[in-house]
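Novice: Need coordinates for the below:
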Amino acid sequence: MEDFYTALLTAVGLVLVLEGLLYAAAPDSMRQAMQKLLESDPALLRRAGAIAIGIGVFLVWLARG
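Specialist: Reported below is the predicted structural model:
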């Protein structure tokens, strides 16, 4: 169980690092992207979210075998 929490904390940390890099490197672009997201159709956002989940699960499966 300790390995699970280590992996979870590592994953959350990496997400925060990557997202933080985007905001630090290109704050104006991130602001524009958020504005576009606010104006997007909710169905499109759901599909994009489902695709992201699928890709994420596939990558975890690939890495963990």
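
Novice: From here on, just use CA atoms for contacts and neighbour counts.
Specialist: Fine.

Novice: Any idea which residue is closest to the centre of this structure?
Specialist: Taking C-alpha atoms, centre = their mean, the centroid of the chain lies closest to Val15, which sits 6.5 Å from it.

Novice: Another sequence for comparison is provided below:
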Amino acid sequence: MIETILLALGLVLILEGLVYALAPSLIEELLKALQSLSIAQRRQIGILVLALGIVLIVMARQFR
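Specialist: Now for the predicted structure:
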């Protein structure tokens, strides 16, 4: 279990690092776009991403 958590965390950090390394100006644009959204819209996006993450985890566990 702990190895799966560490693997997932490592993959997230790799993806985050790639975005910052390859497109730092894109991060600034994304933050500006997020500021234009209401808190409710940001919360809905967060819930949607959370749900998508759970679905991907369940799918990955099915292939195991």
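
Novice: Report the TM-score for the pair.
Specialist: Comparison of the two superposed chains (TM-score structural alignment, normalised by the length of the second structure) gives a TM-score of 0.88, and 62 aligned residues with a C-alpha RMSD of 0.9 Å.

Novice: quick one on the thing from earlier: map the residue nearest to the centre of the first structure across to the second structure for me.
Specialist: Counting by TM-score structural alignment, Val15 of the first structure corresponds to Val12 in the second structure.

Novice: how big's the offset between the strand or helix carrying Leu18 of the second structure and the first structure?
Specialist: Element membership of Leu18 of the second structure [criterion: DSSP states H and E] is helix 2-22. Superposing on the first structure and averaging over aligned pairs (mean C-alpha distance after the TM-score superposition for the first structure), helix 2-22 of the second structure comes out at 0.6 Å.

Novice: Pull the distance from that helix to the chain's centre.
Specialist: 10 Å (C-alpha atoms, centre = their mean, to the nearest Å).

Novice: and if you look at stretch 29-46 of the first structure?
Specialist: On C-alpha atoms, centre = their mean, the centre of stretch 29-46 of the first structure falls 14 Å from that of its chain.

Novice: Likewise for stretch 8-27 of the second structure?
Specialist: Using C-alpha atoms, centre = their mean, the offset of stretch 8-27 of the second structure from its chain centre is 10 Å.

Novice: how much space between the aligned partner of Ile53 of the first structure in the second structure and Arg43 of the second structure?
Specialist: Residue mapping for Ile53 of the first structure onto the second structure gives Leu50, with TM-score structural alignment as the criterion. Distance, Leu50 of the second structure to Arg43 of the second structure, using C-alpha to C-alpha, to the nearest Å: 10 Å.
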